[in-house]
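J.: Here's a sequence, model it:
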Amino acid sequence: MMTVINDQGVQDLAHRIRSLSPKRRRALMAVLEKQGVDLSVLDLVRDLFGSGAVPLSTRRPDEPVPLSFTQQRLWFLAQLDGAGSAYNIPMAVRLRGHLDRPALVGALREVVLRHEALRTRFVNRDGVPYQHIGDGTDFEVRQEDLADLAELPRICAQEAAAPFDLEHDTLIRARLLRRSDQEHVLLVTMHHGVSDGWSVGVLHRDLIALYEALRAGRPSPLEPLPLQYPEYANWQREWLDDGVREPQVAYWRERLAGVDPRLSLPTDRERPPVKTYNGAREAFLCPAELLDALREVGARNDATLYMTLFAAYSALLHRYTRQTDVAVGTVVANRGRAEFEGLIGFFANTLVLRTDLSGDPTFPELLAQVKRRALEAYEHQDVPFEAVVDALRLERSLSHSPVFQNMFVLQEAQTSQEAKLGDLEVLPVEVDVQATKFDVTLDLRETPDGLAGFVEYNTDLFDAETIRRFVRHYTHLLASVAAEPQERISRLTELPAAERRRVVEEWNEAPAGLVVEERCVHEWFEGVVAGAPDAVAVEFEGRALTYGELNARANRLARHLRELGVGRETLVALCLPRSEYIVVCVLAVLKAGGGYVPMDPAAPVERLEHVLRDSAPQVLLVDGTVPEGLDTAGVPVVDVRVDAGVWAGLSDADLDRVEGGSGPGDLAYVIYTSGSTGTPKGVMVEHRNVTRLFTATDGWYG
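T.: The predicted structure is shown next:
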């Protein structure tokens, strides 16, 4: 029976297919054909997610080959930062069993001969970089004995950290370490300029096929490649010039308009003025039951596992930063044509997914948004990230990467067949990678044991314990999503029970035996006055006031303020230079029952006028003069030095609480923010907010 799909269904299907890896895409297309989907519909789907009309063509041998756009970016970074290891792709495996060493070495050489990308160097001709493809004769497999297995981690880390010279080195190197006749370790390191994550799988498959053929004395079973990476680089430029670039760039220009590349994660150290690549990794594993539950959450919301994990990651970044506009980088294979799938080379492209977490959405609402943004991004994935950055015209900084600082990756799981080399047992070796491209990269992979992953982080910004806590929070948030998949983001928890108990309960317990008295700030002060009236309280430029004198002056001024209408939670602005009068005035306002608003007389007059208008004080206290240009119309002005005689004859006894019973819950003061991110805003602080510092710090203030 023929299956009918409408036009919208065809487009949705094309977007969904395009979001898959090439391997899964082929499998899905085969299933659709078996299910009887109209072949004309299948052709339309192929057109929608295909690579465009520009044909692929071979190049002339004498024709200079430009770098692809991704290669060009890495070449530029190498010129800017010098040779480094941040863009190395290291691999290490232990081989257990009888190894045919000549066959393995021969297979590695055949892989290099098969793929021109692995024989490529980046040459500079008058400031313009080109690909130079060698003949492969300079590739060698270093073979040596491994005397002590305990040395392996150091050797792997050393190999991963060794930089490549893009102009003079072969951009792949290999070492074969012999532990015994039955155990070897193979190290292979490629530069990202000639490889990517998909290429690693191609290398594995080619190496297995060639090793088994050489060991058996058979010719290579691999079909000749229809083209090489240099053809892709030429085709990419021709294709983007064929009317493809501008519509895709226009989408990204609109989608990323106004994006803030700085995600304000709490760091352990300040960001250095020049970005570094010093890094480390923290590995983790989520159990298989949780992975199955997360797949189910995605399926119920018609979303992929990738979208589910990404939505949870965005929610965690929101919880950490309180930012509602979160931009995260991600990677796509970018191999939309069948001819590219068997090639080793740097095809992968970077996309930016921007998520809006305002309004406290439910997780299904967030997931729907992530799905929509991801499908749009896949539809516009062909334009190189470098062209997107150029189109945004962002102000570049040496301290951070453009557009985003956090990366999210979900790798395709390897099959058990890919973990075999003939009859050898192949065991992955963890490589201590000490370089990173971004502040934080979350790299995940589906495995039979569950969701395996690691967080790669910049060690100049974060300590290991900080990242371990970050990992715990992400895995616990995933568990919270699985348990309460319909909940709002604010209700999901990233804190494990023990950590939540420590933060919420233990850290908020009052010290044993502490009795918190509900008194106002000035009442605490009056208690000190009663105990030591003759002790010096304030000194300034040779002048001193005892506690008794300070209290008496504040009481007299407080009575005058009450005569001017100051009462419970009435605001009084203080525009005073630094002197003992500040302390007198603060205490007087509090004793009168009001709250004070500090104003720096040296601040710009525009800020002073904003504070004055916004707070609408009952009285403005100054010392000598009103700042030049400040409009005080409608606000009574009292000069605490010139007008002091007005209240000199009033009682200096402590005042009773104002009518209505002012207390610890009343305003003590209003402090205005800097206004660096917008209009300054007044923050209201109660008496109890201040007095708790005296009661909850176990005597810090004496």
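J.: switch to C-alpha atoms for all contacts and neighbour counts from now on
T.: Will do.
J.: Name the surrounding residues that touch stretch 173-189.
T.: Stretch 173-189 is contacted from outside by 88-99, 139-149, 156, 159-160, 172, 190, using CA atoms under 8 Å, 6 or more residues apart in numbering.
J.: can you give me the end-to-end distance of that stretch?
T.: This stretch, stretch 173-189, spans 5 Å end to end (CA to CA, to the nearest Å).
J.: which of the residues in it are buried?
T.: 173-179, 183-189 (16 or more other CA atoms under 10 Å).
J.: what's the answer for stretch 457-474, then?
T.: 457-462, 467-468, 470-474.
J.: Can you give me the distance of the residue nearest the centre of the chain to residue 139?
T.: Centroid check for the chain by CA atoms, centre = their mean gives residue 406 as the closest residue, at 3.1 Å. Distance of residue 406 to residue 139, computed by CA to CA: 36 Å.
J.: I figured the residue nearest to the centre of the chain was touching residue 443, is that so?
T.: No. Applying CA atoms under 8 Å, one finds residue 406 not in contact with residue 443, separated by 10.9 Å.
J.: Can you lay out the buried residues of stretch 173-189 as TSV showing secondary structure?
T.: Formatted as TSV, the buried residues of stretch 173-189 follow (DSSP: H, G, I helix; E, B strand; the rest coil):
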residue	secondary structure
173	strand
174	strand
175	strand
176	strand
177	strand
178	strand
179	strand
183	strand
184	strand
185	strand
186	strand
187	strand
188	strand
189	strand
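J.: Could you work out the end-to-end span of stretch 103-122 for me?
T.: 30 Å.
J.: Report the buried residues of that stretch.
T.: So, applying 16+ other CA under 10 Å, buried residues of stretch 103-122: 103-122.
J.: Repeat that for stretch 229-245.
T.: 229-236, 239-240, 245.
J.: now, among these, which is nearest to residue 452?
T.: residue 229 (31.5 Å; CA to CA).
J.: got a list of what residue 353 touches?
T.: 327-330, 370, 373-374, 377.
J.: Please give the element, helix or strand, for it.
T.: strand 349-356 (DSSP states H and E).
J.: Ok, residue 557 next?
T.: Short version, using DSSP H and E: residue 557 is in helix 547-563.
J.: ditto for residue 328
T.: Using DSSP H and E, residue 328 falls in strand 325-332.
J.: just the strands in the stretch 1-150 of the chain please.
T.: Applying DSSP state E, counting those that start in this stretch to the stretch 1-150 of the chain gives strands spanning 65-66, 88-96, 120-125, 128-133, 141-145.
J.: To residue 510, which of the ones you listed lies closest?
T.: Of all these, strand 88-96 comes closest under CA to CA, at 52.2 Å.
J.: what's the closest one in contact with?
T.: Residues contacting strand 88-96 (CA under 8 Å, 6+ apart): 156, 159-161, 163, 182-192, 195-196, 424-431.
J.: Another sequence for comparison is provided below:
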Amino acid sequence: MSYNNLIEIIDLIQRAEAAGWKITYRNHELAVQVPKNKKAEPELLHKLKQEKERLIQYFEEHVSFEEKHANVPPIKRRESDEDLPLSYSQERLWFIDQFEGSVQYHIPAVFRIKGEVNRALIENALRNIIDRHEILRTIIAEKNGTGFQKILEKGHWNLLYTKLEQAQPNIDLSSYVQDRINSPFDLSADHMMRAELLAIAPDNHILIITFHHIAVDGWSVSLIVEEFRKYWEAFITGQPTNIKPPEIQYADYAVWQRNYFTGEVLDRKLSYWKEKLREVEILNLPFDFPRTDNYKIRGTSFRHRLPEALRNELHSLSVKHGATLFMTLLAAFKVLLFRYNNQEDISIGTPVANRTQPETEHLIGFFVNMIVLRSFLKPDVTFSDFLQQVKKTVLEGYEHQDVPYEKVVASLNSGQGAGRSPLIQTIFGLQNSSQQPELTLPDLDLYPEDYLSTVAQFDLDISITEHGNELVMHVQFNRDLFSSAKIAALCGHYETILGALTKDASQNIGDINLLNEREQDELLTRFQGADVDYPRGETIVTLFAEQVRL
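T.: The predicted model follows:
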């Protein structure tokens, strides 16, 4: 398969995944699964059928070595509940929680409910989900310095109900909700999902649901939303839910991961990352404020919409160069960072779903993995050529995405310096709006509420959402390092670079303009100075002498 054909197929698979579809290839059979709550887009379905042969060729040529030789053991139900290990990702968050707390790893979902509310139905639906998925009622017990999963009994989770005027009559609603989201979990005692129904008025409520990332990821939230809808509809109609009990649980995955990623298998899989990230440099970002040893996780966010015309031009640019939109956006962002600090070795993290095992598709848990995408930039290299480098790196990263990020960090001896996350401090991702879970329920007027996060996992986290015909940048940043003005300027410079590249991608990286017209005019005016009359008949020498006498 040619490189351009490979990119087209990967882009098609990513489109399907962004729409919530699952494409699998097992035992020489290609299958497309569309969840019941997702609409089957005729155009996408037709494209998949049209490209069936190339899809099969892709899976035949690019599945991992273990999949080709059927050496990856299936995930099976564990034999005992004694000393259940944490997954590698869970272990990392548990260590973070012990040393500095982990409110930055809270995942909130806030909804406004208008009209009459059946509190018992909401509680029963959520409790059924928690009883069904062990990970949501799993606590972490410590034994000789090692963390283990301990599963609580079913039926002990409760929905908190609060009347705002009785709890804190003078408090601002937004502040109250934010305080509830940021209230710490006790990982040794609490369920990993909590919910509070906040009564503002008899016909106006806020439902605040908070998960800990140690138990769920973005994919999991979508599954929870879908299960909540099914339970709610079943309660309303009196019909059975028809939700099959899970064959395995997250703890089974953790046992499998610990047994599989070890010894020769782990060494072989790590070899790529150890070579790719050898002597990697720490990314120097354009901070407004110095990083100190008393590093804090205070964060906020900023949104920036890119013009619709620019989005269309970026798609065309990506197709022309045989790249996906993500590759083009990532390459342009790395150019921006290079222009800011002249650093030639730039590494950025991007999250991947990491549900390569078919058994994990319907599981709730912390599966998402981080891969590090490293690039080398030179001012005299064209963007077109640099995009090819980024494309190659992204493809290789996807091929090796199943290696736990924690193992990559450990293999490189990349400790955490003063206030720094290991290896990466900047995250960049692209998602489609169809990936965002929607919750539409009969007999319940429920609307999502948007609350800005006040904590930050990383120095800079940029997520671009393709929403309809526009691209929306959502920037989460540490406000002890960046000012809001700096982030707004960064987004503006990024848009300028993207626009310049759609007009001419053959420019050298060092020549790409990042200032808009207003900034260029201000710069020229500032350094040009004001116009003044020059005395006729005088020279520089005589004028200087006159100034000395004064």
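J.: if we can go back for a sec, and the counterpart of the residue nearest to the centre of the first structure in the second structure, how close does it get to residue 289 of the second structure?
T.: Taking TM-score structural alignment for the superposition, residue 406 of the first structure sits opposite residue 426 in the second structure. To residue 289 of the second structure, residue 426 of the second structure is 17 Å away according to CA to CA.
J.: dump the residue contacts of the closest residue to residue 63 of the second structure other than its chain neighbours.
T.: Of all residues not flanking residue 63 of the second structure in the chain, residue 399 sits nearest, at 7.7 Å (CA to CA, 6 or more residues apart in numbering). Contact partners of residue 399 of the second structure, counting by CA under 8 Å, 6+ apart, are 62-64.
J.: With residue 129 of the first structure instead?
T.: Contacts of residue 129 of the first structure by CA under 8 Å, 6+ apart are 66-67, 72, 75, 122-123.
J.: how about it, what's its partner in the second structure?
T.: In the second structure, residue 129 of the first structure lands on residue 147 (TM-score structural alignment).
J.: where's that match relative to residue 77 of the second structure, distance?
T.: 21 Å.
J.: next one: residue 66 of the second structure
T.: Taking CA to CA, one finds residue 66 of the second structure at 21 Å from residue 77 of the second structure.
J.: Comparing these two, which shows the higher neighbour count?
T.: Taking other CA atoms under 10 Å, residue 66 of the second structure and residue 77 do not tie; residue 77 has more neighbours (15 against 11).
J.: Can you tell me what that one aligns to in the first structure?
T.: Checking TM-score structural alignment: residue 77 of the second structure goes with residue 58.
J.: Not counting sequence-adjacent ones, nearest residue to that match?
T.: residue 231 (6.0 Å).
J.: any idea which helix or strand carries the one you found?
T.: Per DSSP H and E: residue 231 of the first structure is located in helix 229-239.
J.: same for the next helix or strand after that helix, what does it pack against?
T.: Downstream of helix 229-239 of the first structure, the next assigned helix or strand under DSSP H and E is helix 245-255. Under the contact criterion of 3 or more CA pairs under 8 Å, 6 or more residues apart in numbering; DSSP states H and E, helix 245-255 of the first structure touches helix 385-392.
J.: can you tell me what part of the second structure the helix it packs on aligns to?
T.: So helix 385-392 of the first structure sits over residues 405-412 in the second structure, by TM-score structural alignment.
J.: residues of the matching stretch that come out buried?
T.: Using 16+ other CA under 10 Å as the test for burial, stretch 405-412 of the second structure gives 405-409, 412.
J.: Going by neighbour count, list what's buried in stretch 17-31 of the first structure.
T.: 17-22, 25, 29.
J.: How about stretch 148-155 of the second structure?
T.: 148-152.
J.: Need the three-state assignment for the counterpart of residue 316 of the second structure in the first structure.
T.: Here residue 316 of the second structure is matched to residue 296 in the first structure, going by TM-score structural alignment. Three-state assignment for residue 296 of the first structure (three-state DSSP): helix.
J.: From residue 303 of the first structure, how far out is residue 296 of the first structure?
T.: In terms of CA to CA, residue 296 of the first structure sits 10 Å off from residue 303 of the first structure.
J.: ok, now residue 378 of the first structure?
T.: 14 Å.
J.: same deal with residue 468 of the first structure?
T.: In terms of CA to CA, residue 468 of the first structure sits 29 Å off from residue 303 of the first structure.
J.: Tell me how many other residues crowd residue 172 of the second structure.
T.: 10.
J.: Can you tell me what it aligns to in the first structure?
T.: For residue 172 of the second structure, the residue aligned by TM-score structural alignment is residue 151.
J.: I'd guess that match is in a helix, am I close?
T.: Yes. Assigned with three-state DSSP, residue 151 of the first structure falls within a helix.
J.: can you pull the contacts of it?
T.: By CA under 8 Å, 6+ apart, residue 151 of the first structure has no neighbours at all.
J.: Same question for residue 318 of the first structure.
T.: Residue 318 of the first structure neighbours (CA under 8 Å, 6+ apart): 324, 326, 357.
J.: coming back round to it: just give me the closest of the buried residues of stretch 173-189 of the first structure to residue 488 of the first structure.
T.: Distances from residue 488 of the first structure to those, taken by CA to CA, are shortest for residue 189, at 44.4 Å.
J.: Name the nearest residue to the closest one, sequence neighbours excluded.
T.: residue 90 (4.3 Å).
J.: How many residues are close by the one you found?
T.: Neighbours around residue 90 of the first structure, by other CA under 10 Å: 25.
J.: Now do the same for it: its match in the second structure.
T.: Checking with TM-score structural alignment, residue 90 of the first structure has residue 108 as its match.
J.: Roughly how far does that match sit from residue 207 of the second structure?
T.: For residue 108 of the second structure, the distance to residue 207 of the second structure - CA to CA - is 10 Å.
J.: Now do the match of residue 129 of the first structure against residue 231 of the second structure, distance only.
T.: Where residue 231 of the second structure is concerned, residue 147 of the second structure sits at a distance of 33 Å (CA to CA).
J.: Also residue 254 of the second structure?
T.: Distance from residue 254 of the second structure to residue 231 of the second structure, by CA to CA: 28 Å.
J.: Export the contacts of residue 353 of the first structure as TSV, with columns for neighbour count.
T.: Formatted as TSV, the contacts of residue 353 of the first structure follow (neighbours: other CA atoms under 10 Å):
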residue	neighbour count
327	24
328	22
329	18
330	20
370	23
373	18
374	24
377	22
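J.: Redo those as CSV? Include distance to residue 13 of the first structure.
T.: CSV is the format used below for the contacts of residue 353 of the first structure (distance: CA to CA, whole Å):
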residue, distance to residue 13 of the first structure
327, 26
328, 25
329, 24
330, 22
370, 17
373, 16
374, 14
377, 15
